[in-house]
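Trainee: Pasting the sequence and the predicted coordinates here, then a few questions.
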Amino acid sequence: MRIVVLVSGTGSNLQAVIDAVKAGELDVEIAAVGADRPGTYGVERSAAAGIPTFVVDFKAYPDRAEWNSALTKAVAAFEPDVVVSSGFMRIVSPEFIDAFNGKYLNTHPALLPAFPGAHGVRDAMAYGVKVTGCTVHWADAGVDTGPIIAQEAVAIEDGDTEETLHERIKVVERRLLVSTLADLAAAQA
């Protein structure tokens, strides 16, 4: 199974995928890694691992529609079976999702449908829930919506800050992303 991974930041989930592939634990080909802005550590990680990279800088386009079109073309050039949003902080167009037959996988640091959006961890803590977690789902045209594939709970502990909780969620999220990709690859084989 060929994947293209999209990142906006450090690429910690991406690193878990790279490590699993190198260890022979995950049978996918990371065809490329793309970012929405230059200078992301996720792109640097990928280049260091010998993975092709590309940047479709959001700020370089006059509007979202032109950026989405450029992103679609850049990703399509690598012919992925699945596109993985791994900390990619941009909303893509329905046309982007359709171009890849709805095979746009997203990770989110909350138990969707609760606490969608960019501040899921903060929102969960502010609401006072005792358990949150992470979700892997097929993204659709909404914000953190679409069919859920996998979820795992993470308890909110006394004394947690947004940062400490988010770090614990990321550990689970990395494992869940790798296992979900392994299941998808096995189903495709």
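Mentor: Good, I have the coordinates. Just so we're clear, the structure is a prediction, and the values are computed from it rather than from any experiment. Numbers count the residues shown, from 1 in each chain.
Trainee: Please make it C-alpha for all contacts and neighbour counts, starting now.
Mentor: Will do.
Trainee: wait, what's in contact with the residue positioned nearest the centre of the chain?
Mentor: Against the mean C-alpha coordinate of the chain, by Cα atoms, centre = their mean, the closest residue is Ser86 at 2.0 Å. Counting by Cα atoms under 8 Å, 6 or more residues apart in numbering, Ser86 touches Val5, Leu6, Val7, Gly11, Asn13, Leu14, Asn106, Thr107.
Trainee: Next step: those restricted to strands.
Mentor: Counting by DSSP state E, the part of the contacts of Ser86 found in strands is Val5, Leu6, Val7, Asn106, Thr107.
Trainee: Take this one as well and set it beside the first:
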Amino acid sequence: MSSDAGESRTRRIVVLISGSGTNLQALIDSINTPSLPNSSIVLVVSNRKAAYGLIRASQASPPIPTYYIALQTYLKEHPGKGRSDYDREVGRIVLQACPDVVVLAGWMHVFGDGFLEEMATGDRQDSIPVINLHPALPGAFDGMHAIDRAYEAFQKGEITKSGVMVHRVVKEVDRGEPILIREVDMQAGESKEAFEERVHKTEWEVIVEATRKVLGAVV
């Protein structure tokens, strides 16, 4: 593909969510703007039926196709299948949308090798990039409840800053190569709610910037 063709082709984004979808909304609002040009969210996948992000997708203009697939529901409907089978099934659903990048935006399920192996198949020479938003700095507060843990650590005098990063997804939780890192200073006397709000606002910026950065590297 020539560079001119690559620049003009609409980049296809698949977003995986589990909750309210505020980070998804940041991506939706940035589509085909200078922040995220020549792009389209072609599918939103949720592992929670009540995730408000599914409504955000349906109310987008134009509406974004959605897919709901929960681990426990999948296991009940497929006796003998396991977690790895579920991961591969999610991967196959994602692949059908032919994405240029897969963005985990509040996806509360840790993928095993199966999902990443699916992303490495198909007609592409390279794996489809899979990136994840995590509200902490690299190597700090991996896994769940990172914002709460950072706030508690600041109250104990253990840290003076936290942050947000988007990283490539690997098997080890939140240990993939960072794509974009943004520090968030801690403020004495600030409530946890106010700190969390500042972190979320930073997330909305970082997830868009990192997605654009990855798409710019896709050939």
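Mentor: Now that the structure is in, tell me what you want to look at. It should be emphasised that the depicted structure is a prediction, and the values quoted were computed from it without experimental measurement.
Trainee: In structure 2, mark out all the strands, start to finish.
Mentor: For structure 2, the strands defined by DSSP E cover 11-17, 39-46, 66-68, 101-104, 130-134, 161-168, 178-185.
Trainee: Same list, those, but as JSON lines with distance to Tyr86 of structure 2 please.
Mentor: Converted to JSON lines, these look like this (distance: least, Cα to Cα, whole Å):
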{"stretch": "strand 11-17", "distance to Tyr86 of structure 2": "14"}
{"stretch": "strand 39-46", "distance to Tyr86 of structure 2": "13"}
{"stretch": "strand 66-68", "distance to Tyr86 of structure 2": "12"}
{"stretch": "strand 101-104", "distance to Tyr86 of structure 2": "16"}
{"stretch": "strand 130-134", "distance to Tyr86 of structure 2": "17"}
{"stretch": "strand 161-168", "distance to Tyr86 of structure 2": "21"}
{"stretch": "strand 178-185", "distance to Tyr86 of structure 2": "27"}
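Trainee: before we move on, back to that, of the ones in strands among the contacts of Ser86 of structure 1, just say which sits nearest to Lys130 of structure 1.
Mentor: Distance to Lys130 of structure 1 across those (Cα to Cα) is lowest for Thr107, with 20.7 Å.
Trainee: right, and the closest one touches Glu173 too?
Mentor: Yes - counting by Cα atoms under 8 Å, Thr107 of structure 1 touches Glu173, with 7.3 Å between them.
Trainee: anything in contact with each of those two?
Mentor: With Cα under 8 Å, 6+ apart applied, the overlap between the contact sets of Thr107 of structure 1 and Glu173 consists of Cys134, Thr135.
Trainee: Run the contacts of Ser86 of structure 1 past structure 2 and keep the common ones.
Mentor: Using both residues aligned by TM-score structural alignment, their matches' Cα atoms under 8 Å, structure 2 keeps these contacts from the contacts of Ser86 of structure 1: Val5, Leu6, Val7, Gly11, Asn13, Leu14, Asn106, Thr107.
Trainee: Counterpart of the second one over in structure 2?
Mentor: The reference is to Leu6 of structure 1. The equivalent of Leu6 of structure 1 in structure 2 is Leu16 (alignment by TM-score structural alignment).
Trainee: Tell me, how many residues neighbour the closest residue to Ile97 of structure 1 other than its chain neighbours?
Mentor: Leaving out its chain neighbours, the residue that sits closest to Ile97 of structure 1 by Cα to Cα, 6 or more residues apart in numbering is Tyr104, at 6.3 Å. Residues lying near Tyr104 of structure 1 (other Cα atoms under 10 Å) number 24.
Trainee: Okay, the aligned partner of Tyr104 of structure 1 in structure 2 and Leu16 of structure 2: tell me how far apart.
Mentor: Counting by TM-score structural alignment, Tyr104 of structure 1 lines up with Val130 in structure 2. With the distance defined as Cα to Cα, to the nearest Å, Val130 of structure 2 ends up 10 Å from Leu16 of structure 2.
Trainee: again with Phe141 of structure 2
Mentor: 21 Å.
Trainee: All the helices of structure 1, residue numbers only.
Mentor: With DSSP state H, the ranges of helices along structure 1 come out as 12-22, 41-48, 64-76, 94-99, 120-127, 162-188.
Trainee: For the ones you listed, give me JSON lines that also has mean neighbour count.
Mentor: Formatted as JSON lines, the helices of structure 1 follow (neighbours: other Cα atoms under 10 Å):
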{"stretch": "helix 12-22", "mean neighbour count": "19"}
{"stretch": "helix 41-48", "mean neighbour count": "19"}
{"stretch": "helix 64-76", "mean neighbour count": "17"}
{"stretch": "helix 94-99", "mean neighbour count": "16"}
{"stretch": "helix 120-127", "mean neighbour count": "17"}
{"stretch": "helix 162-188", "mean neighbour count": "17"}
